[in-house]
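In: Build the 3D model from these lines:
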Amino acid sequence: MRPPIPPARTPGHYSVALVCLGNICRSPMADVVLTERVDEAGLAGRVAVVSSGTGDWHVGNPMDARAAATLAAAGYDPSTHRARHWSTAWLDEHDLVLAMDRSNLADIGGAGDRVRLFRDFDPVDAGGEVPDPYYGGDDGFEEVLTMVERTCAAIVGGLREELGPS
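Out: A predicted model of the protein is given here:
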């Protein structure tokens, strides 16, 4: 069972931040997919999605070419992503902050009411980690995309419940 989505800080509007290590693989893949799912659900003007990395070495760069190719092959547009660095201010600026793994979660201060693991919402393996595909082959990116798509679907379901009809 999916955990509840925390209430919006501003009624009628919601902000989700996704966090991984370098913001070039996992969190940008989730950002692209969640943004598209939000748009498809008719929530585009009401839900904002951003992503960042706990490390700053990729700031300003596009996502990893393998991540972008995996997304493009599945029909998504990865072209606008540029890596950003996590800021602790995001804890107060976003309604929900989702880390890709336990190390990322620890780096941003640990779990809380509005801070969770991304896969806490995964209907197949709740509480699992999104593995970092950076040092592996293309199949790792495909595995991440599969996890991200099903988890984003569950998150959008929770956002619909939280925000109600448009």
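In: Going by C-alpha atoms from here, please, whenever you check contacts or count neighbours.
Out: Noted.
In: State the number of residues packed around R116.
Out: 22 (other CA atoms under 10 Å).
In: Assign it to helix, strand or coil.
Out: Following DSSP: H, G, I helix; E, B strand; the rest coil, we place R116 in the strand state.
In: how close does it sit to A67?
Out: The spacing between R116 and A67, counted by CA to CA, to the nearest Å, is 23 Å.
In: try D92
Out: D92 is 29 Å from A67, by CA to CA.
In: So for these two, which residue has more residues nearby?
Out: Just comparing D92 and A67: by other CA under 10 Å the higher neighbour count belongs to A67, 23 against 11.
In: Which helix or strand lies directly C-terminal to the helix or strand in which the more buried one is found?
Out: Per DSSP states H and E: A67 is located in helix 65-73. Scanning forward in sequence from helix 65-73 by DSSP H and E, the next helix or strand is helix 90-93.
In: contacting residues around that next one?
Out: Helix 90-93 has contacts (CA atoms under 8 Å, 6 or more residues apart in numbering) with S15, A17, V97, R114, V115.
In: wait, is the first one part of a strand?
Out: Yes - following the definition three-state DSSP, S15 is counted among the residues of a strand.
In: please give me the structure for this one as well, since I'd like to look at both together:
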Amino acid sequence: MKANVLFVCLGNICRSPMAEAVFRHEVNQAGLQQHITVDSAGTGDWHVGRPPHEGTRKLLGRLGISYEGMRARQFGAEDFETFDYIVCMDSSNEKDVKRIVGPKAQEGSKVFKFMDLLPESGIRDVPDPYYTGNFEEVYEMVQSGCEALLARVKADLKL
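Out: So this is what the prediction gives:
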């Protein structure tokens, strides 16, 4: 079995590419790259084709986490068919994904918020460092959430 994971934020340059890079790093560290694929997208089209934000690149580079080849792309309804887990970085992204996909998005639990992975935190949404500038805070959330997601995916795949 294989699982396809997609992280979604607004512009696909800060939060979702950070989550993509961190989760891919964890998948590779666990030797599960043949079982789990990872991507990211944005609900908006402003940054399509651009690399991750400089703040994301600096943080990932400092931590030795690769973001090589990553370019922003826009989420499309076809992604709902391709991906098994569509992890939205905030409530607004989740609402936009469900609007783009239509009624099918209400079925099952494939579309969910990233912070649903960390219910004990009491935080509903991952803040956008494009506006806050706090990439470290976002990384801490992303790191913890990606660990929880990897455990969930491994359990679902019975790995």
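In: Buried ones only from the contacts of helix 90-93 of the first structure, please, as a ChimeraX command.
Out: Restricted to buried positions by 16 or more other CA atoms under 10 Å, the ChimeraX selection for the contacts of helix 90-93 of the first structure reads:
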select :15,17,97,114,115
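In: from the contacts of helix 90-93 of the first structure, which is closest to D77 of the first structure?
Out: A17 (18.9 Å; CA to CA).
In: For the closest one, what is the corresponding residue in the second structure?
Out: In the second structure, the residue matched to A17 of the first structure (TM-score structural alignment) is L6.
In: Give me the nearest residue to the equivalent of I36 of the second structure over in the first structure, chain neighbours excluded.
Out: Counting by TM-score structural alignment, I36 of the second structure corresponds to V47 in the first structure. Computed as CA to CA, 6 or more residues apart in numbering, the closest residue to V47 of the first structure that is not its neighbour in sequence is Y14, at 4.7 Å.
In: got a list of what R102 of the first structure touches?
Out: Neighbours of R102 of the first structure in contact, by CA under 8 Å, 6+ apart: L117, E129.
In: how much space between the equivalent of it over in the second structure and Q29 of the second structure?
Out: When the second structure is aligned by TM-score structural alignment, R102 of the first structure is paired with S91. Plainly put, S91 of the second structure is 30 Å away from Q29 of the second structure if you go by CA to CA.
In: quick one: stretch 43-53 of the first structure to chain centroid distance?
Out: 9 Å (CA atoms, centre = their mean, to the nearest Å).
In: Give me the residues contacting it.
Out: Residues from elsewhere that reach stretch 43-53 of the first structure (CA under 8 Å, 6+ apart): 12-24, 27-28, 31, 34-35, 38, 83-86, 160, 166.
In: surely C14 of the second structure meets T132?
Out: No - using CA atoms under 8 Å, C14 of the second structure is not in contact with T132, being 11.1 Å away.
In: Which one's more surrounded, those two?
Out: Each of C14 of the second structure and T132 has its neighbours counted (other CA under 10 Å); C14 has more, 24 against 10.
In: what's the closest of the contacts of helix 90-93 of the first structure to W57 of the first structure?
Out: A17 (19.1 Å).
In: The closest one reaches H94, doesn't it?
Out: Yes - with contacts counted by CA under 8 Å, A17 of the first structure reaches H94, the gap being 6.4 Å.
In: ok, back up a step: what is the burial count for the match of I36 of the second structure?
Out: If we define neighbours as other CA under 10 Å, then V47 of the first structure has 19 of them.
In: go on, L163 of the first structure?
Out: The number of residues packed near L163 of the first structure is 17, by other CA under 10 Å.
In: between the longest helix anywhere in the first structure and helix 65-73, how many degrees?
Out: Counting by DSSP state H, the longest helix found in the first structure is helix 138-163. Angle, helix 138-163 of the first structure to helix 65-73, by axes from the mean of the first three to the mean of the last three CA atoms, to 10 degrees: 60 degrees.
In: what's the offset of helix 138-163 of the first structure from the middle of its chain?
Out: 8 Å.
In: what comes up buried for it?
Out: Residues of helix 138-163 of the first structure classed as buried: 140-142, 144-145, 147-160, 162-163 (neighbour count, 16+ other CA under 10 Å).
In: now do stretch 107-116 of the first structure
Out: D107, I108, R114, V115, R116.
In: Give the closest residue to the fourth one in space, chain neighbours not counted.
Out: The shortest distance from V115 of the first structure to any non-neighbouring residue, by CA to CA, 6+ apart, is to V97 (4.7 Å).
In: Equivalent analysis for Y130 of the second structure, please.
Out: In space, and not counting its chain neighbours, Y130 of the second structure is closest to C14: 6.6 Å by CA to CA, 6+ apart.
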